[in-house]
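1. Here is a sequence together with a model predicted from it:
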Amino acid sequence: MRTCMTVRHGAERRTLMMTGAKLVLMRHGQSLGNEANLFTGWNDLDLSANGHEEARRAGRLMRHHGFLFDAAHSSMLKRTIHTLHHCLDELDQSWLPEYRSWRLNERHYGALQGLNKDDTIARYGREQVQQWRRSFDVTPPAVKPDSPHHPGNDPRYASIPRCDLPCAESLAMTMKRVLPYWQDMLLPALRQGQSLLVITHGTVMRALIGHLDGLSPEETQTLEIPTGTPLVYEIDKAGAVHRIGYLLPPT
C-alpha cells in the first residue's frame, strides 16, 4: 500500500511517500489521571472528555492519510483500549484483529500510584520525585504484595506468573518488559509486510522509541510524548526500521 503523508521530522514538516509496512505508535488520549495530575501507572482510569476527542481526531487523521492496518495492539488498560476503539471506528477498521498485552502497560509507579504529583513533590521534594519520574534506572517505592495496586491481586493478570509482575518499575525495567513484545510479536509481523497500530503509554513509548531510534539512556529518559498523536515508522522485510515522524493534520 502506498501512503502519502505529512509528518513532523524534528522541526521540519515533510510530505513523504511510503511503500513498506507501517508501524504507528501512539500514546492514548488524555486520561482522567493526566487531567488530575496523578501518578496513574497500572491504575485503570478512563479517558477524559478531551482524551476521547483526541482519540477520535487521531483516527480521522490516519484515515485522511490512507492508513490500512492488518492488526491492532494495546495494553490491558481501558485508556488504551478505548483510544484504540475510537481510532478504529474513525478508520472504519473495527474488524481488525486486536491483541492486548500487559507488556504494553504503563510503567508501574509502585506506591506512588494514585498520588497527586504536586502533593508528592511537597512531601518528598522536587529532586527526589524527578528522579523517580525520569531517571533511567531509579525505581520508586514498591507497592506491598497485599496492596490492591499490586497486579498480582488483579484478576486480569491471573494467567501471568506472579514473579513476572512488577511492584514498581524504573524506565530501564519497563524497557526490559516491553522489548520482548517488540521482538516476538511486532517485528515478525512487520517483516512479513503487515502494518500495525499500537496504542500504549508514555513510558512504553519512550522505551520503544529509545530502542528503535538507537537512543542513549539519557536521551530516552528526556523524551516528551504527546497524547493522541500518531508516530509513524516504516519497516522493510529485513527488519530495518526507518523513523518517519509524527503525523500532522492537513493544511
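-> Looks like it came in fine. Numbering: from 1, shown residues only.

2. from here on, contacts and neighbour counts on C-alpha atoms
-> Will do.

3. Contacts only, for R103.
-> By C-alpha atoms under 8 Å, 6 or more residues apart in numbering, R103 lies in contact with 75, 177-178, 181.

4. Likewise for T174?
-> The neighbours of T174, taking C-alpha under 8 Å, 6+ apart as the test, are 107, 203-204, 207.

5. Could you do R79 as well?
-> R79 neighbours (C-alpha under 8 Å, 6+ apart): 28-29, 31, 44-47.

6. swap the cut-off to 6 Å and go again
-> Contacts here follow C-alpha atoms under 6 Å, 6 or more residues apart in numbering; on that basis R79 touches 46-47.

7. That one sits in which helix or strand?
-> Take DSSP states H and E as the rule and R79 turns out to sit in helix 78-91.

8. gap between that helix and the chain center?
-> On the basis of C-alpha atoms, centre = their mean, to the nearest Å, helix 78-91 sits 13 Å off its chain's mean C-alpha point.

9. in it, what counts as buried?
-> For helix 78-91, burial by neighbour count (16 or more other C-alpha atoms under 10 Å) applies to 78-88, 90-91.

10. same check, this time on stretch 32-43
-> Quick answer for stretch 32-43 (16+ other C-alpha under 10 Å): 32-34, 38-43.

11. okay if I get those residues as a markdown table plus secondary structure and distance to R57?
-> Below are those laid out as a markdown table (DSSP: H, G, I helix; E, B strand; the rest coil; distance: C-alpha to C-alpha, whole Å):
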| residue | secondary structure | distance to R57 |
| --- | --- | --- |
| L32 | helix | 18 |
| G33 | helix | 20 |
| N34 | helix | 18 |
| L38 | strand | 24 |
| F39 | coil | 26 |
| T40 | coil | 24 |
| G41 | coil | 24 |
| W42 | coil | 25 |
| N43 | coil | 25 |
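
12. putting a second one here so we can go through both:
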Amino acid sequence: MAACTSQHALISVKPRCASASFSSDRRAGNVRFVSTTSCCPSSRKLGLVCASNSQSSVIEPAKLPSSPESGSNPKKSSEAALILIRHGESLWNEKNLFTGCVDVPLTPKGVNEAIEAGKRICNIPVDVIYTSSLIRAQMTAMLAMMQHRRKKVPIIVHKESERAHQWSQVYSEETKKQSIPVITAWQLNERMYGELQGLNKQETADLFGKEQVHEWRRSYDIPPPNGESLEMCAERAVSYFKEQIIPQLVSGKHVMIAAHGNSLRSIIMHLDKLTSQEVISLELSTGIPMLYIFKEGKFIRRGSPAGPSEAGVYAYTKSLAKYRQKLDGMDQ
C-alpha cells in the first residue's frame, strides 16, 4: 500500500510492492485513475494516483468486509463523505507529556488548528459527527463545525442515562433540521498509555532508555506498563467503526470523526488495508482533515482538503461539486 500525499502531507507509510500502468488516465481534479498491476501478474485493478508537488502514489480502494451473519456483501449505497480529523494540539502535547486517556483541553494553537480544519471542510456535507469521550476531540469537532457554511448547530447526544437523554431532547422539528447530532464514544478514545500517562516523554526515555520507550510507543502489539498496545486500541476502535459508523455511510449519511492519533490510525489501517508494520510508521498531523469517499461498498482515500478558496477536493466528485454549488446559491 503506497501513501497518498496531498498538498498538506498527512500520512506516510512504506509502499508495498506494486507497479502501475499509465495507459488509462482519467483526471478528476488532482486525482488520476489508473490501471494498476500488483505483485501477482494475474491481478489487475483500478487504483488512484494522488498528485502532490513531489510525487504521485497509487492506492487500491479498500472494500468493505462481508457480513459474517449474512455471508454477503453490504448493499450498495449512494456516495457519502467520511472526514477524519485528529484533534488540535492539547496542553499536554505542548508540554511533551504522555496524554493517553487523561482528559485535557486544547491549547490556543490547538483551537486555531481546529478552526482551520473547519475552514478546509466547510464545503463538504456533514450529517452526523462522532467524537471520543475526551474534551480535546469534542472541542475540535465543535470548533470545526462552527466554520461550516451550512451553519448547522452541533448538538451532543446525551445517552449516559435515561434522564440525561430525556432532558436534552429537542422538540422543534425545524430546529432539528438545523442541527447536527454529535455522538461521543469511549471506543474512539486515544490509546491508554497506562503508567506512562502524565510523564514527560524525554524524561521517560532517559529513565527507561530510548529503545524501550520507542518499543512502547511504536510497536503494534507491545503495551506500556498497564496500558494498551496499538493492537488493543484498534480492536475497540475498528469494531465500533464497523458496528456504528459504517451503517450510517451505507444509508448515505456524511460522517465526520474527530478523534486521536492512535484511534484514527487504527481506522485508517482498516480502510487502507495497512499491515501492522505499515501502520506503526503512520503519522497524523493535528488538525488536518482527511477525506474518504464511500461508494458502492468501497472506501477511496481522497487526501486532505486544501481549503475553501481552492478547487482541491471539491472537484473530485460530482456530488461534492453540486453540494458546493448549492451552498453558493444559499449565500446569494
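-> Yes, it's here. As the structure is a prediction and not an experimental result, all values here were calculated from the model.

13. picking that back up, return the members of the contacts of R103 of structure 1 classed as buried.
-> Buried, going by 16+ other C-alpha under 10 Å: 75, 177-178, out of the contacts of R103 of structure 1.

14. Please enumerate the helices of the stretch 51-200 of structure 1.
-> With helices called from DSSP state H, counting those that start in this stretch, the stretch 51-200 of structure 1 shows them at 78-91, 117-124, 126-134, 171-181, 187-191.

15. Go through the ones you listed and name the closest to A142 of structure 1.
-> Relative to A142 of structure 1, the nearest member of the helices of the stretch 51-200 of structure 1 by C-alpha to C-alpha is helix 126-134, separated by 11.5 Å.

16. Save the helices of the stretch 51-200 of structure 1 as CSV, and put in distance to R100 of structure 1 too.
-> As requested, these are exported to CSV (distance: least, C-alpha to C-alpha, whole Å):
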stretch, distance to R100 of structure 1
helix 78-91, 8
helix 117-124, 28
helix 126-134, 25
helix 171-181, 11
helix 187-191, 15
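
17. To R57 of structure 1, which of those helices lies closest?
-> It's helix 78-91; of those, that one is closest to R57 of structure 1 (C-alpha to C-alpha) at 7.9 Å.

18. re the thing from before, nearest to K117 of structure 1 among the buried ones among the contacts of R103 of structure 1?
-> Out of those, the member with the shortest distance to K117 of structure 1 (by C-alpha to C-alpha) is S75, at 23.2 Å.

19. Report the contact partners of the closest one.
-> Counting by C-alpha under 6 Å, 6+ apart, S75 of structure 1 has contacts 100-102, 104-105, 200.

20. give me that answer again for 8 Å
-> Applying C-alpha under 8 Å, 6+ apart, the residues contacting S75 of structure 1 are 81, 100-106, 199-200.

21. State the pair within these that is farthest apart.
-> Most distant of these, by C-alpha to C-alpha, are I81 and R103, 14.1 Å apart.

22. residue with max distance from the center of structure 2?
-> What lies farthest from the middle of structure 2 is L207; by C-alpha atoms, centre = their mean that is 34.0 Å.

23. Output the contacts of T174 of structure 1 in a markdown table, with distance to P250 of structure 1 and secondary structure appended to each entry.
-> Listed next are these as a markdown table, based on distance: C-alpha to C-alpha, whole Å; DSSP: H, G, I helix; E, B strand; the rest coil:
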| residue | distance to P250 of structure 1 | secondary structure |
| --- | --- | --- |
| R107 | 33 | coil |
| T203 | 28 | helix |
| V204 | 28 | helix |
| A207 | 29 | helix |
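
24. can you pull out the strands in structure 1?
-> 3-9, 12-18, 21-27, 71-74, 98-100, 196-200, 231-235, 241-247 (DSSP state E).

25. Same list (those strands) but as CSV, adding distance to Q113 of structure 1.
-> Shown next, in CSV, are the strands of structure 1 (distance: least, C-alpha to C-alpha, whole Å):
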stretch, distance to Q113 of structure 1
strand 3-9, 33
strand 12-18, 37
strand 21-27, 19
strand 71-74, 21
strand 98-100, 22
strand 196-200, 18
strand 231-235, 27
strand 241-247, 29
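
26. Can I get those strands in CSV including mean neighbour count and distance to T220 of structure 1?
-> Shown next, in CSV, are the strands of structure 1 (neighbours: other C-alpha atoms under 10 Å; distance: least, C-alpha to C-alpha, whole Å):
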stretch, mean neighbour count, distance to T220 of structure 1
strand 3-9, 17, 17
strand 12-18, 12, 21
strand 21-27, 25, 16
strand 71-74, 22, 21
strand 98-100, 15, 25
strand 196-200, 26, 16
strand 231-235, 21, 16
strand 241-247, 19, 15
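
27. I'd like to know which of those strands is closest to D213 of structure 1.
-> strand 241-247 (7.4 Å).
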